[in-house]
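J.: my questions concern the predicted model and sequence given below.
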Amino acid sequence: MKVLVTGGARSGKSGFAEAYAARLGDRGVYIATAQAFDEEMEARIELHRENRRNRGFHWDTTEEPYALAETLRTANAPVVLVDCLTLWLSNWLLRCEHEQDAERLIEHRIDELADAFGSMEGPVVLVTNEVGYGLVPEYKLGRIFRDLSGRMNQKLARTADQVFLVTAGIPVELKSQAFRL
């Protein structure tokens, strides 16, 4: 079972993804991609850790901001959850932003991730943000991020068995309802 969970910021994606993953196995590997560069981000990360502890499901947490495809391929658990792809993409974009072929390099990483996701045999739940609903970003880096994020989400949604959109804490399964041309 390959699952993609998307939605806006603070929409309830992570909580839903964790609860759904807990229904797919008796323990899991939680791959966290966030990096704490300031106190506010440290607090967000600690809140996520605390929420996981309080839900009563056993997670072995791996913090991996870059080597996500490799970490997925070696994850050994009844269920794997990755939170969040948007932060992983941000990590790569900030790391490569001054490279002349940054978009191509990151697209390659996205392809590696999609291949790893597609090759997983057990349940995998990926969490990502839906960032394309807002205004066109004013700065080039923001536009590149929005475009890469959209392409990444489309690629992973094609591979996923289920795709959920979480809005206002309400998950709606999308893929089974998708219109087919």
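T.: Here it is on my side, so go on.
J.: could you use CA atoms for every contact and neighbour count after this?
T.: Noted.
J.: name the residues of the top helix by length along the chain that are buried.
T.: Criterion DSSP state H: the longest helix present in the chain is helix 140-159. The neighbour-count check on helix 140-159 (16 or more other Cα atoms under 10 Å) flags 144, 145, 146, 148, 149, 152, 153, 155, 156, 157, 159 as buried.
J.: helix or strand for residue 17, which one?
T.: Per DSSP states H and E: residue 17 is located in helix 13-24.
J.: what does residue 116 give?
T.: helix 102-119.
J.: cool, residue 3 as well?
T.: strand 2-7.
J.: who does that strand touch, helix- and strand-wise?
T.: helix 13-24, strand 124-127, helix 140-159, strand 162-167 (3 or more Cα pairs under 8 Å, 6 or more residues apart in numbering; DSSP states H and E).
J.: nearest to residue 111, of the ones you listed?
T.: helix 140-159 (8.3 Å; Cα to Cα).
J.: any idea of the angle that closest one forms with strand 162-167?
T.: With axes from the mean of the first three to the mean of the last three Cα atoms, to 10 degrees defining the directions, helix 140-159 sits at 130 degrees from strand 162-167.
J.: put this next to the first one:
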Amino acid sequence: MKGDCEIQNWGAEIVKSRDDGGCGMLGVPNNGQFETIDQLVVTLTAIIYTCSVGHAAASFQQYDEYGAPFSYPFIMHGAPPKDKEPVDFETVLKIIPNRAELLTLMSITKVLSEKRTKDLGNFEKQLIVDPPAIQVVEEFREDLENVGKTIDERNQKREHPYEWLHPSEIPNAISI
């Protein structure tokens, strides 16, 4: 591992500060000087998770959450109610987003909720040509398919299926 200049250069680049032209990643084992496969695996897993699952969990439900002003108002004009006392309709209309704000918010969250790349494990361009690496990708795709089947089975028993982290809904990359 120490003798692989490509891996070592990549490790140095991801931990180098952004001001110095790097990525500024924190928490990389051994400050990016990889000594073991496990250190590399931990780093790659964190990056892949953040750019796929983490992004899907944070982004794709935004329209469903924020598109309806009464269920989850993104903007409130004035202070929220301080108690459980009923408020009149006029008060509600004064604190929720106006029509222009609401339509803007709905448009933004709709765009942010759209998946624009292929799903995890299915790449836009096939750049992997090494037979052992191709086999690893195939195994990964099989694992994702099995996870998807498990989620499908569980969702059949749910009143409200949870689809956001189904492998077929998780993108390969962040695309906004």
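T.: Cool, got the structure. Owing to the predicted nature of the structure, the values given are computational and were not obtained by experimental measurement.
J.: fetch the TM-score of the aligned pair.
T.: Here the TM-score for the pair of chains, by TM-score structural alignment, normalised by the length of the second structure, is 0.21; 64 aligned residues with a Cα RMSD of 5.3 Å.
J.: flag every buried residue along the helix or strand harbouring residue 10 of the second structure.
T.: Here residue 10 of the second structure, judged by DSSP H and E, is contained in helix 5-15. Neighbour-count burial for helix 5-15 of the second structure flags 7, 8, 11, 12, 13, 14, 15 (criterion: 16+ other Cα under 10 Å).
J.: what's the farthest-apart pair in those?
T.: Longest span within the buried residues of helix 5-15 of the second structure, Cα to Cα: 7 and 15, 12.6 Å.
J.: and the gap between residue 59 of the first structure and residue 167 of the first structure?
T.: Remark: distance between residue 59 of the first structure and residue 167 of the first structure (Cα to Cα, to the nearest Å) = 25 Å.
J.: ditto for residue 16 of the first structure
T.: 11 Å.
J.: on that earlier part again, for the longest helix of the first structure, packing partners?
T.: Secondary elements touching helix 140-159 of the first structure (3+ Cα pairs under 8 Å, 6+ apart): strand 2-7, helix 85-96, helix 102-119.
J.: do you know which of those lies nearest residue 72 of the first structure?
T.: helix 102-119 (6.5 Å).
J.: so which bits of that closest one are buried?
T.: 102-103, 106, 109-118.
J.: what helices or strands is it leaning on?
T.: Using 3+ Cα pairs under 8 Å, 6+ apart: helix 102-119 of the first structure touches helix 68-74, helix 85-96, helix 140-159.
J.: could those go into JSON lines alongside distance to residue 32 of the first structure?
T.: What follows is those, written out as JSON lines (distance: least, Cα to Cα, whole Å):
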{"stretch": "helix 68-74", "distance to residue 32 of the first structure": "9"}
{"stretch": "helix 85-96", "distance to residue 32 of the first structure": "9"}
{"stretch": "helix 140-159", "distance to residue 32 of the first structure": "18"}
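J.: which one of these lies closest to residue 24 of the first structure?
T.: Short answer: helix 68-74, nearest of those by Cα to Cα, at 16.8 Å.
J.: in that closest one, which residues are buried?
T.: Those would be 68, 69, 71, 72, for helix 68-74 of the first structure by 16+ other Cα under 10 Å.
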